[in-house]
Every structure is written in C-alpha cells, then in structure tokens.
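Student: Predicted model and sequence follow; I will ask about them next.
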Amino acid sequence: MRACHVRDGAAVSRFLAWLDKEVAADKLYDEALLADKLESFRLVDKQYVEPSFDTISAAGSNAAMCHYNHMNGTPAQLTMNSLYLVDSGAQYFDGTTDVTRTIAIGEVTDEHRTMVTLVLKGHIALDTARFPKGTTGQQLDAFARMHLWQHGFDYDHGTGHGVGHFLSVHEGPQRIGKNANGVALQPGMVLSNEPGYYKADGFGIRIENLVEVRRCDALKDAEREMFEFTPMTLIPIDLRLLDKSLMTQAEISWLNSYHTRVFRAISPLLSGDELDWLTKATQAI
C-alpha cells in the first residue's frame, strides 16, 4: 500500500505545482475544473482506478463547510488573496489514498497563517503521540485539538477514520474522535489525521495525512508495549501559510523532517519545473 502513496504524492504535487503556476499568471479557475485537473494527474498512473470519494474542491468561504461538494450547485471560482481547500483520494490496485491540503491563493492574512499554524500544531501533536497498547482513538483525539482549544477554537468533525485497501475509504472499526469508541489501535491499522478549522462565511482549513499504527521501537526500556504513528501520505504542506513564531523547535523539526522524507520519496518521479517547485515547497524553515 505504501507504493501507491509515493505515486499519489507525485501526482498531487504535480497538480499543486500547476496550480501555483496558473495563479501566478492570474489564471483562476472554478472548483470543478480544479477537481478534474487534479484527477488528470492521477489518470496517467496505470494502477489508478477511480477517486476514492467525491473530491472536495472548495474555494474561499465554501471551504468553511467541511463536507462541501461543488457538484451540488454552481462551482465557485478561485479569488486572489484567499485559501483553497482540496480533499481528495484515489483507488489504486495496490492501495487507497486520502489527503487534504489547504493552499494559499495569492497573499494571505495573518489570521490565515495563525489558524493554519494552530491546525498544523494539532496535526503534529497527534502524529508524534506515543501511546500504550490498548489505547483507543477517542483517548488520542484531544492531541489534535488542544492548540485550537487553548485559543477558543474547535472543529465539528472527527479527527480520523480508518482506511483499508481498496475499500470504502471511510471505514472502521478504528477511528479518532470525541465520540465513544472502544476499539484499541493496533499495529498495521491505517487512519487519517485531519484536524481543521472552519470560520463561517470566511474560510476553511484542514491538513490531512494517512498514518499507520506501528510499534514504538525507540522506547526499548518502556514498561509497557508502546505504539506510535508513521505518516504514509507524501505531499508538501504549504509553507506560505505558516507562522513560524507560533511553532516550537520540535514542531519545526517535525515539519522539516517530513518534507525531507517527501522530497526523497517523490523527487525521482518529477523533473523540470515540477521538481523545482517541489524543491522550494519542501525547503527547511
């Protein structure tokens, strides 16, 4: 399953590189065209079958609706100096992907950067959590929300759902959320890590990676069997949307390490302008 995440990471990165180039040329498209364009980059993969769910392609205030679908009305067009949220996934013969990225369209505000950074801090907190055997996703949910809570914010959806191999992409029994769930996380389980923030009539933010539960071998002297997560998704996180002053050194190190891993995995599949874009998108901060 990991191999499909490498190819999917390259496909989505090609889309993001194309999008940045088009925005720089003042070419702003509507949500439907953007969703179709994203799929076109996946279609070149011979192991690609279909989207794993309807793509959420949300411009501006539409992203404030966390389950927005541009096919239910007239697709909105991107506007400069705003955010674009795209939540998409693919079914490949060798696995399933699901990823959300929030993208800067032109110049963004300090509020945008603050809220994206708080969401990322929650994403990192959950990604780096270590927990004993028997822990459930409900017990871990607060890791993803704590930085938002400390500033008076929250989000009204689960933090993570189970993902199988070419199944329905949103499946149990494992999940991460506020609601009661007594299923303990076990090595080999795959879940999403997707905290967000949604300002009504304003903008929406979500950062989603798929992660795998694995045994924590680093804690060799632990009294109990310990588990941790490892990211499977390999796609850059938009550096233009971050306020470094709000991040700890550990969080900065996580981001730089993640981007190093992304670059090493997918750079062999890119070339030319796309590789130049990836180099810049994964640079250390």
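Tutor: It's in. Everything numeric here is computed off the predicted structure, so don't read it as measured data. Numbers count the residues shown, from 1 in each chain.

Student: C-alpha from now on. contacts and neighbour counts both.
Tutor: Noted.

Student: in the stretch 1-150 of the chain, which spans are helices?
Tutor: 2-24, 31-43, 110-127, 137-149 (DSSP state H, counting those that start in this stretch).

Student: list the buried ones in the first one?
Tutor: Of all the residues in helix 2-24, those buried under the rule 16 or more other Cα atoms under 10 Å are 4-20, 23.

Student: now the angle from it to helix 31-43?
Tutor: Angle, helix 2-24 to helix 31-43, by axes from the mean of the first three to the mean of the last three Cα atoms, to 10 degrees: 140 degrees.

Student: Run through the neighbouring helices and strands of helix 2-24.
Tutor: helix 31-43, strand 95-96, helix 249-266, helix 272-281 (3 or more Cα pairs under 8 Å, 6 or more residues apart in numbering; DSSP states H and E).

Student: what's the first one packed up against?
Tutor: Contact analysis of helix 31-43 by 3+ Cα pairs under 8 Å, 6+ apart lists helix 2-24, strand 48-51, strand 56-59 as its packing neighbours.

Student: Second structure for comparison follows:
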Amino acid sequence: MILLRPFVIFITFILSYIPILQFIGLALLFFIYHVLIRNRNFHIKKMKEVYSSNNLDFPNIKEKSPLIWLFVYIASFLIINIFYLYLSQQISSLSFEELENFVLPNWQIYLFLGSFIMSWISYATIINRIDKDQWQLQESEITHKIVKNRFIKLRDGNVAMFLRIITLDIYQWFLLFFLLRETTIHYFEDGTATGRYTQLIKTQKVEKTDQNSQEKFENKEEETLQQKLIEKIKNTEENERYSIIFSELTSLEDKQKAKEVLDELYEKNYIKREQYEKLLEFL
C-alpha cells in the first residue's frame, strides 16, 4: 500500500499547467490514479481475509482490478490531447476565409467522439471502483463494528465527469484531494495501513489452534485410558474382567467418554453383548 499526502495533488496541479513541465504533471496525475486503484485492491483483498476468517458476509464488490480502465482512460485522454494540438496547429495556419470553409474529415470527428466517449466511460468506472466500492465496504465494516466512523463519501463517476467538464477540469483536483485524504484516514482506522487488521485474523487462527489442541488432548487421553484397561483385563478371567471395566468406567466423571471407551472394548470383543448392555445402564 502506497500512502500519498494530499499536498502531492497541489504539486501535480502546478506542474500540469506549466507548459514545459506538463508531461511531468501528467505522469504524476496518472500515478496518483494508479496508487488509488492499487490501494483499493489491497484494501479489499485484506478485508476479505478478515471477513473470511470471521465467517462474515463480504459485500458484493467486484474483485477484479479496474487498472485496465486506467489504461483505457490514459489512451483516450492522450488521443484527445494530440487531436487538440493537431487541430490547433491546423486552424492557426489558416486564413480567415479558409477558416470559414474549414471542415473536419469524418474519420477525425469519429475519432474524437469515440475517444471522448471512452474517456468518459473509463473515468466514471475508475471513480466508481475507487470510491463506490470502498464506500460500500466501509458501510459493511461499520455494520460489523470493524470501524466506527465514516470518512469515505459516496460519489458517482458520471457526475464527477460532468463536473469536470463544466468546471474546466478544476473539479478533478478537488476530487483527487478528498479521495486521497478520505481513503488514507479510513485505511488507518480499519488497520489496513498499519497491519492492525491482522489481529482479527490471528485471533481466529489462535482459537482454531486451541480447539484442535484440546481435541487432540482429549483423543489422546481417551486412547490412554483404553490402553490401560486393555492391559489390565487382557490376561484376566471373564468375571474379573467385567468387574475391572465396571469399576474403571463408572468412576469416570465424563460419562460420554466412558461410553466411547466401552464401545471400543465391545468392538474389540473384550466384553460380551450382555455385559456391554448392563454397563450401558450404569453409564
């Protein structure tokens, strides 16, 4: 998990609007989206382990990484920007009369519209997977008392894209700032950022280990009792054998264990059917 401080957004914003450093700004911008997606994937993966170990119902969240949508967004974003630069240069070289008769070829129009639609779809999907998925998980964590507070606010990717357009992309920077801030605080609260979430998993594993150890101890104790009885009765006469078994089994406080030992002795033909039934009455 990579935790970025929100001031990285401010630096990226400045670099993105300086012509010479725009490429660095764009690279940082896409890196921030990559980090948000990566943290989202890590968060969901680790919380799923917690839910699984505690037999809790995990929310209906798509586990598949939305990273492919980031690549689609980057590709469509670059196509739009290259097309914009190409169109700007072409228009700037035309005279006023030529500009009046200027018409874009159909393939360029389709390319621009297709890239715009893909950028909208991919961006909306990215925001939904980063924000909506983790908001849904946050609500589930609150229900199961893993966390107490709500930090991640619910947003819609399509609305975010629309606000980007009408604010000339200013909204994007505010959105990134709050997404980084809200998710980071939430990761600290549920322990994903610090590793504290493993305590819930370890507790479950310790309980299972203790339970298995107890079962092994009880089984071993039962086998030891059975072996002792067999050693005592294997060279004795039938009447004496019955008395020894009766004395040993009726003295046990755990009648269920005594019955299990009796069943084993009967199966191994150390006692007859009549003796077995009589002993059962006392147990």
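Tutor: Good, I have the coordinates. Here the structure is a predicted model, which means the values were calculated and not measured.

Student: Quick TM-score on the pair, please.
Tutor: Laid over one another, the chains give 0.22 as their TM-score (TM-score structural alignment, normalised by the length of structure 2), with 107 aligned residues with a Cα RMSD of 6.4 Å.

Student: which residue sits closest to residue 206 of structure 1, ignoring its sequence neighbours?
Tutor: residue 196 (4.1 Å; Cα to Cα, 6 or more residues apart in numbering).

Student: I'd say the one you found and residue 119 touch.
Tutor: Yes: with contact defined as Cα atoms under 8 Å, residue 196 of structure 1 reaches residue 119; the gap is 5.7 Å.

Student: Of the two, give the one with the bigger neighbour count.
Tutor: Legend: neighbour count by other Cα atoms under 10 Å for residue 196 of structure 1 and residue 119, higher for residue 196 (30 against 26).

Student: ok, back up a step: please report how far the residue nearest to residue 206 of structure 1 lies from residue 258 of structure 1.
Tutor: As defined by Cα to Cα, to the nearest Å, residue 196 of structure 1 lies at a distance of 19 Å from residue 258 of structure 1.

Student: do residue 279 of structure 1 as well
Tutor: 13 Å.

Student: returning to that earlier point: mean neighbour count added to the helices and strands packed on helix 2-24 of structure 1, as TSV?
Tutor: Formatted as TSV, the helices and strands packed on helix 2-24 of structure 1 follow (neighbours: other Cα atoms under 10 Å):
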stretch	mean neighbour count
helix 31-43	19
strand 95-96	22
helix 249-266	17
helix 272-281	16
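
Student: Residue 205 of structure 1: which of those is closest?
Tutor: helix 31-43 (16.0 Å; Cα to Cα).

Student: Just give me the longest helix of structure 2.
Tutor: helix 198-233 (DSSP state H).

Student: buried stuff in it?
Tutor: 198, 201, 225, 226, 229, 230, 233.

Student: Which is the succeeding secondary structure element to that helix?
Tutor: helix 238-250 (DSSP states H and E).

Student: how far out from the middle of the chain is that next one?
Tutor: For helix 238-250 of structure 2, the gap between its own C-alpha mean and the chain's C-alpha mean amounts to 59 Å (Cα atoms, centre = their mean, to the nearest Å).

Student: Counting by contacts, list what that helix packs against.
Tutor: helix 198-233, helix 255-267, helix 273-282.

Student: Next, the angle helix 255-267 makes with it.
Tutor: 160 degrees.

Student: how much does helix 238-250 of structure 2 deviate in direction from helix 198-233?
Tutor: Going by the same axes, to 10 degrees, helix 238-250 of structure 2 makes 160 degrees with helix 198-233.

Student: Helix 238-250 of structure 2: which residues count as buried?
Tutor: 241, 242, 245, 246, 249, 250.

Student: Hey, what's the angle from that helix to helix 273-282? Just curious.
Tutor: Using the same axes, to 10 degrees: helix 238-250 of structure 2 against helix 273-282 is 30 degrees.

Student: sorry, back to before: what's the closest of the helices of the stretch 1-150 of structure 1 to residue 100 of structure 1?
Tutor: helix 2-24 (10.3 Å).

Student: Of the buried residues of helix 238-250 of structure 2, just say which sits nearest to residue 133 of structure 2.
Tutor: Closest to residue 133 of structure 2, out of all of the buried residues of helix 238-250 of structure 2 and judged by Cα to Cα, is residue 249, at 60.0 Å.

Student: The closest one: what's its closest spatial neighbour, skipping adjacent residues?
Tutor: residue 258 (5.4 Å).

Student: what residues are up against residue 81 of structure 2?
Tutor: Residue 81 of structure 2 makes no contacts at all, as judged by Cα atoms under 8 Å, 6 or more residues apart in numbering.

Student: tell me which element it is part of?
Tutor: Using DSSP H and E, residue 81 of structure 2 falls in helix 67-92.

Student: which parts of that helix are buried?
Tutor: Applying 16+ other Cα under 10 Å to helix 67-92 of structure 2 flags 67, 69, 70, 72, 73, 74, 76, 77, 79, 80, 83 as buried.

Student: give the contact list for the closest residue to the last one other than its chain neighbours.
Tutor: It refers to residue 83 of structure 2. If the residues on either side of it in the chain are set aside, residue 83 of structure 2 comes closest to residue 112, at 7.3 Å by Cα to Cα, 6+ apart. The contact partners of residue 112 of structure 2, by Cα under 8 Å, 6+ apart, come to 79, 80, 83.

Student: how much space between residue 112 of structure 2 and residue 26 of structure 2?
Tutor: 20 Å.

Student: Please work out how many residues are found near residue 160 of structure 1.
Tutor: Residue 160 of structure 1: 25 neighbours (other Cα under 10 Å).
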